[in-house]
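Novice: Just a sequence and a predicted model for now, questions to come.
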Amino acid sequence: MIIASLLDTDLYKFTMMQVVLHHFPGAQVEYRFKCRNEGVDLVPLIPDIEHQIEALCSLRFTEAELDYLRQFRFLKSDFIDFLGLFQMNRKYIAISPSAAGNGEIDIVIKGPWLHTILFEIPVLAIVNELYFRRIAPSPDYAEGRHRLDDKIATIVDDPEMRGIRIADYGTRRRFSARWQEEVLQVCSDRLGEVLTGTSNVMLAMRYGLRPLGTMAHEYLQACQALGPRLRDSQIFGFETWAKEYRGDLGIALSDVYGLDAFLRDFDMYFCKLFDGARHDSGDPFEWGERLIRHYAANRVDPSTKTLVFSDSLTFDLMKALYLRFRDRVIVRFGIGTNLTNDLGYTPLQIVIKMVACNGQPVAKISDNPGKNMVTDLDYLQYLRKVFDIPAELAPAPVSPVGQIAGGE
């Protein structure tokens, strides 16, 4: 059983789920899976994926897990009580070979948002682990440990990195559950206060670490269908978030419509209200410089705000970003694949993204066109017009049957 606990997921799944319970309990959504690696045959994994999902759907939160969640002031008692009744339902997820016949698989998650939101992270972790069990039945853990030691040394042996702060964001694309846990143990022992925590709630509970996370793309995407009008959907998402959390969890995601659109909506009110922003696409150096200028233009001291970098990070890139911004803003890093899936094998670039809410297409158009995902041409054109998105950031649409572009 790959997933042994419903806490084996990212914190932002729970923080978004609480918003869904309190504000959008009737929302209906659809998610789809995409593997961006070419030539990877995942079809032979389908029986094992099915078996693991059956096991996932048998899990319930334990009393110890619920008690752990109750200690966080931003999680309300009625939400924890709901989790005490919660169980994933197998009828909401379907897996099949792609009609393209090229080794791709279709994973479709469709149903009430409140009852489907927790599928994404464990299903991605299941696909990853089963794939690497097949291609590397005897993993080279020695190589993985050597690489991890080298990365840690670049931080602990460099006096210029004394103030850097790093978190583990690697659950969805980890090599395996066992390897993520070992990596986190080693990082906790050797990095000390440099390691600020992990997005994985189960491991945070197990090792006394801080669980980290706020919102993901699906939240702002869903607001395209749930808000009063499309143009105000990003504003609606931020205002609803602030209403729910009253100052907690104050890191805003900046790349659902591209940075230009984010900055237009992230006015002085939001600059002062939110603690900072998270980068997840586009040039991180340019993004940081523009955020600093934006805060200053809105009469906010940038040094009081946090910039979280989480896009395709390596240790070398984190070090360069830290040296660029450390004296001007609070800098934080969330590193995923390069931390939890670096044993010498090519990682899978897999995602599960929301593509519809309440029967309406929803989309993400980021500053990295390779991460975009759109299934409806008319909606794409409308979205571009409403948010004044340059054509080079908007991809050609793809078939709604499993063929989406996506990234994280």
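Specialist: It's in.
Novice: C-alpha from now on. contacts and neighbour counts both.
Specialist: Noted.
Novice: Just the helices from the stretch 151-300 of the chain, written as ranges.
Specialist: Listed in chain order, the helices found in the stretch 151-300 of the chain under DSSP state H, counting those that start in this stretch are 177-191, 201-207, 217-226, 233-245, 259-265, 268-273, 284-297.
Novice: Give me the contacts around the last one.
Specialist: Counting contacts by C-alpha atoms under 8 Å, 6 or more residues apart in numbering, the residues outside helix 284-297 that touch it are 259, 263, 268, 271, 279, 301-302, 307, 309, 321, 324-325, 328-329.
Novice: what about stretch 50-62, how long is it end to end?
Specialist: By C-alpha to C-alpha, to the nearest Å, the extent of stretch 50-62 from end to end equals 24 Å.
Novice: what comes up buried for it?
Specialist: Using 16 or more other C-alpha atoms under 10 Å as the test for burial, stretch 50-62 gives 50, 52-53, 56, 60-61.
Novice: cool, stretch 378-391 as well?
Specialist: When neighbours are counted by 16+ other C-alpha under 10 Å, the buried residues of stretch 378-391 are found to be 379-380, 383-384, 387, 389.
Novice: this is the comparison structure:
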Amino acid sequence: MAALSPAPECYIQSILDTDLYKLSMQYAVLETYPDVEAKYRFTNRGGTRFTRNMYDAVCRAIKHLDTLLLTSDERAFLSRRCPYFPASYLDYLSSFRFRPDSQVNLVFVPSGDKDSDGTEWGSFDLEVQGKWVETILYEVPLMSIISEAYFTHVDIQWDYVGQFELARQKGLALYTSGCLLSEFGSRRRRTYKAHDIVMRGLVAANAEVSDGGKGKGKLVGTSNVHFAHKYDVVPIGTIAHEMVMGIAALEGYEGSNGRTMDVWEKVYPDGSLGIALTDTFTTKPFFDDFVSNPERARRWRGLRQDSGDPLKFIPVAKEAFERVGADPSQKVVVFSDSLDVDRCVELKKAADAAGIGCSFGVGTFLTNDFRRVQEPVQQEKPGEGPVRTEGEKSKALNMVIKLYSINGQHCVKISDELTKNTGDPEAVALVKRRFGLEEHGGESTWGPTV
């Protein structure tokens, strides 16, 4: 095998190479807040250093976004797989174009360090600004671009050897344990190619389990609409934190979770996207809103748990469903926070014991699970070969792009780990006081109050 070739361009090739919840929220914003202005900001939580060469590659890839458009084949796929999108939205998406020259501002901030070969190190300042309905689609492709540029220009001591078999083994372990899996790895994937290899492995494992009858688990789908199209699986996704954050900043924090649920039901009245996200301002304010309107709560199919202790979340969710008169066994908790195979199996057993349904959205563990190698190799068919077991882990970037403001009003997110907050510090402190949040060992007070 030959040495790896020079770094490729990290271009996004399809407008559908994004997560479904970006499209579902875009339609909701189009219907309810079409003229609202938004600003997003990038945060490099891990403090990883970047290079100017990487920056140049990211700039080229961002510029390339303005070439993307919805093809007729992609539109036909959305019509078939996403019947909750009306023709009017598909018309809008068909006419949509990214405008990075006017909406994206990326600056390289030199640290003053240079290697002997002239490599210049630094960091990025990145903002996206414009109409919310337009800027909402930038987050996923931008994060994918940054990750791929880093792993093809800076950290290049890795390769694809064994990635197919690794994904296949993970899929088999999850499916034979009865887990319902959704692939959630778009934003922090190593590269597009890595994502594609993982999808092939998960689909292959799913076929094995389906043919062999080894368990009740399966691949439910993927959050990435492009790969859902490529492999003809279900695109998975509903709503993200930014919808609640934006509505709260625009219309007030008290009752903002319930107000977001009301907006969502007006846009998607058939309930097909009825999975509520519970931790925008910690879990307790969500459950206060949730149980306050039992009729509305019963209409929602389930809840997504994305921070805090999932084992504590299970009895809280069960209690909430029972309080509103719903059968927990007919509802679902979607776990999506830092999952691996062992954690999914543990949570599956706990949910089964509690008598509540569950499924799993697994991301970085699937699409960015690599080991460092001294001599990376290029394969004729990337991903083939035995799973690599030697070498230290090659870590994914720890980064986010979050909604920063709406119509000039700061937006915040307060996780169930109260020290992990997003947004302007003064705004975060204000919202914490407004909700009466107290820090107890890094977690919020759990449970609905009625």
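Specialist: Looks like it came in fine. All figures in this text were calculated on a predicted structure; none of them were measured in a lab.
Novice: picking that back up, so which of the contacts of helix 284-297 of the first structure comes closest to residue 136 of the first structure?
Specialist: Closest approach to residue 136 of the first structure among these (C-alpha to C-alpha): residue 309, at 30.8 Å.
Novice: I figured the closest one was touching residue 330, is that so?
Specialist: No - the pair residue 309 of the first structure and residue 330 fails to qualify as a contact (C-alpha atoms under 8 Å) at a distance of 11.0 Å.
Novice: and those two? which has more neighbours close in?
Specialist: The neighbour count for residue 309 of the first structure versus residue 330, taken as other C-alpha atoms under 10 Å, is higher for residue 309 (25 against 19).
Novice: Residue 103 of the second structure versus the counterpart of that one in the second structure, what's the distance?
Specialist: Aligned against the second structure by TM-score structural alignment, residue 309 of the first structure finds its counterpart in residue 335. Taking C-alpha to C-alpha as the measure, residue 335 of the second structure falls 33 Å from residue 103 of the second structure.
Novice: same check, this time on residue 120 of the second structure
Specialist: Distance check for residue 120 of the second structure against residue 103 of the second structure: by C-alpha to C-alpha, it reads 26 Å.
Novice: How about residue 37 of the second structure?
Specialist: Note on residue 37 of the second structure: its distance to residue 103 of the second structure, by C-alpha to C-alpha, is 11 Å.
Novice: what's the answer for residue 84 of the second structure, then?
Specialist: 29 Å.
Novice: Please apply the same query to residue 137 of the second structure.
Specialist: Distance from residue 137 of the second structure to residue 103 of the second structure, by C-alpha to C-alpha: 11 Å.
Novice: For the two, work out which one has more neighbours and name it.
Specialist: Neighbour count, other C-alpha under 10 Å: between residue 137 of the second structure and residue 103, residue 137 has more, with 20 against 16.
Novice: For the more buried one, pull up the helix or strand it's in.
Specialist: For residue 137 of the second structure, there is no enclosing helix or strand under DSSP states H and E.
Novice: which residues touch it?
Specialist: Residue 137 of the second structure makes contact with 18, 22-23, 26, according to C-alpha under 8 Å, 6+ apart.
Novice: swap in residue 247 of the first structure?
Specialist: Residues in contact with residue 247 of the first structure (C-alpha under 8 Å, 6+ apart) are 273-274.
Novice: who's in contact with residue 358 of the first structure?
Specialist: Taking C-alpha under 8 Å, 6+ apart, one finds 27-29, 225 in contact with residue 358 of the first structure.
Novice: For those residues, which ones persist in the second structure?
Specialist: Counting by both residues aligned by TM-score structural alignment, their matches' C-alpha atoms under 8 Å, the second structure reproduces these contacts from those: 27-29.
Novice: which one in the second structure is aligned with residue 234 of the first structure?
Specialist: Using TM-score structural alignment, residue 234 of the first structure pairs with residue 257 in the second structure.
Novice: That match contacts residue 244, doesn't it?
Specialist: Yes - applying C-alpha under 8 Å, one finds residue 257 of the second structure in contact with residue 244, separated by 6.3 Å.
Novice: how close does residue 199 of the first structure sit to residue 221 of the first structure?
Specialist: Distance from residue 199 of the first structure to residue 221 of the first structure, counting by C-alpha to C-alpha: 21 Å.
Novice: of the contacts of helix 284-297 of the first structure, closest to residue 374 of the first structure?
Specialist: Using C-alpha to C-alpha, the contacts of helix 284-297 of the first structure come closest to residue 374 of the first structure at residue 259, 18.1 Å.
Novice: That closest one matches what in the second structure?
Specialist: Here residue 259 of the first structure is matched to residue 283 in the second structure, going by TM-score structural alignment.
Novice: about what we covered before: which of the kept ones among the contacts of residue 358 of the first structure fall in strands?
Specialist: Judged by DSSP state E, these include 28-29 as members of strands.
Novice: which of the kept ones among the contacts of residue 358 of the first structure count as buried?
Specialist: Applying 16+ other C-alpha under 10 Å to those flags 27-29 as buried.
Novice: Out of the contacts of residue 137 of the second structure, which is nearest to residue 424 of the second structure?
Specialist: Minimum distance to residue 424 of the second structure across the contacts of residue 137 of the second structure is 23.3 Å, recorded for residue 22 (C-alpha to C-alpha).
Novice: Setting aside sequence neighbours, what's the nearest residue to that closest one?
Specialist: Counting by C-alpha to C-alpha, 6 or more residues apart in numbering, residue 22 of the second structure lies nearest to residue 137, which is 6.0 Å off, once chain neighbours are set aside.
Novice: and if you look at residue 398 of the second structure?
Specialist: Using C-alpha to C-alpha, 6+ apart and skipping residues adjacent in sequence, the residue nearest residue 398 of the second structure is residue 46, 5.0 Å away.
Novice: from what I can see that neighbour touches residue 400, true?
Specialist: No - using C-alpha under 8 Å, residue 46 of the second structure makes no contact with residue 400, being 10.1 Å away.
Novice: And these two? Which one has more around it.
Specialist: The neighbour comparison of residue 46 of the second structure against residue 400 (other C-alpha under 10 Å) goes to residue 400, with 17 against 10.
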